[in-house]
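**Q** what follows is a predicted protein model with its sequence.
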Amino acid sequence: MEKNNLEPNNDDVCEIYDSHADAVERVKERMILEEEYSDLSEFFKIFGNPTRLKIISLLCIEDLCVCDICEALDLNQTTVSNQLRILRANNIVKYQKEGKMARYSLTDLHIEMIYKVGLEHILE
């Protein structure tokens, strides 16, 4: 991933301050509520942990039990269970008991799409 040069140079700001009222009004009409921005920010924080992203990536391929996730990621069950608990609490994954096993899956296609679009973005 190429990093942008963030050195200040003043080329990245308007030389005069003259907002466009019509454009401002159009975008303000479509803004979501402050609480929704806050909820969205919290949602994206969930994707900010490499272990949780690895779990999501596996579940994009197929539903897996906790033991399979541990083996695939070479992590202990406590670590995986803690991350799954966070993902479950934020409605990213769900599980279904199959006898003595807990099989995890993504809650819906949106989660897979978010993961894949993010991956596509960093790989371009």
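**A** Cool, the structure landed. The structure presented is a predicted model; accordingly, all values stated were derived computationally and were not measured.
**Q** use CA for all of it now, contacts and neighbours both
**A** Will do.
**Q** for stretch 50-61, what is the distance to the chain centroid?
**A** 10 Å (CA atoms, centre = their mean, to the nearest Å).
**Q** second one coming, line it up with the first:
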Amino acid sequence: MMEARQMVCTGKHDGLTAEEASDLYLLEEGTAVATAEIFKAMSDPTRVRIIGLLAHVEMCVGDLCQVLDMSQPAISHHLRILRALRVAAARRDGKHIFYSLVDDHVRQLYEQGIAHARHE
């Protein structure tokens, strides 16, 4: 029976060894987890649509329900996820809570995703 051997490239990659590339470009575990969490927020089509709206205008749950034709519990569920993942922020104004994106980085990431999806 043949022994299973691990295949390892030892050549250069764009002028760098694998170890050199790793030292320069491999993300630390914590940064990789935080980045994956942002992409997790965008892994659901409804959340992407909410992010798309919030990228341009602050909205309350009722307005999101109306324009997305979804129930209040469903929209609230997605907003909870977006807030937990630090993508959306909320502010109270009287009886209403208005939602927006936490910063411009999220909007830019959304716009890059849309540009990539539309690119042929």
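**A** That came through fine. Bear in mind that the values here come from a model prediction, so they are computed numbers and not experimental data.
**Q** structure 1: matching residues for whichever helix in structure 2 runs longest?
**A** Once structure 2 is assigned using DSSP state H, the helix that runs over the most residues is helix 104-118. Under TM-score structural alignment, helix 104-118 of structure 2 corresponds to residues 109-123 of structure 1.
**Q** re the thing from before, tell me the buried residues in the longest helix of structure 2?
**A** 106-107, 110 (16 or more other CA atoms under 10 Å).
**Q** ok, so of the residues you listed, who is nearest residue 89 of structure 2?
**A** residue 106 (11.6 Å; CA to CA).
**Q** list the contacts of that closest one.
**A** Shown in contact with residue 106 of structure 2 (CA atoms under 8 Å, 6 or more residues apart in numbering): 55, 87.
**Q** that older thread, after superposition, how close is the match of helix 104-118 of structure 2 to structure 2?
**A** Compared with structure 2 after fitting, stretch 109-123 of structure 1 has a mean deviation of 0.4 Å; criterion: mean CA distance after the TM-score superposition for structure 1.
**Q** adding distance to residue 18 of structure 2, write the buried residues of helix 104-118 of structure 2 out as a markdown table.
**A** Output for the buried residues of helix 104-118 of structure 2, formatted as a markdown table (distance: CA to CA, whole Å):
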| residue | distance to residue 18 of structure 2 |
| --- | --- |
| 106 | 31 |
| 107 | 34 |
| 110 | 31 |
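**Q** tell me the one of those nearest residue 70 of structure 2?
**A** Distances from residue 70 of structure 2 to the buried residues of helix 104-118 of structure 2, taken by CA to CA, are shortest for residue 110, at 21.6 Å.
**Q** quick one: contacts for that closest one?
**A** Taking CA under 8 Å, 6+ apart, we find residue 110 of structure 2 in contact with 48, 51-52.
**Q** give me that answer again for 10 Å
**A** Going by CA atoms under 10 Å, 6 or more residues apart in numbering, residue 110 of structure 2 touches 39, 42, 48-49, 51-52, 55, 104, 116.
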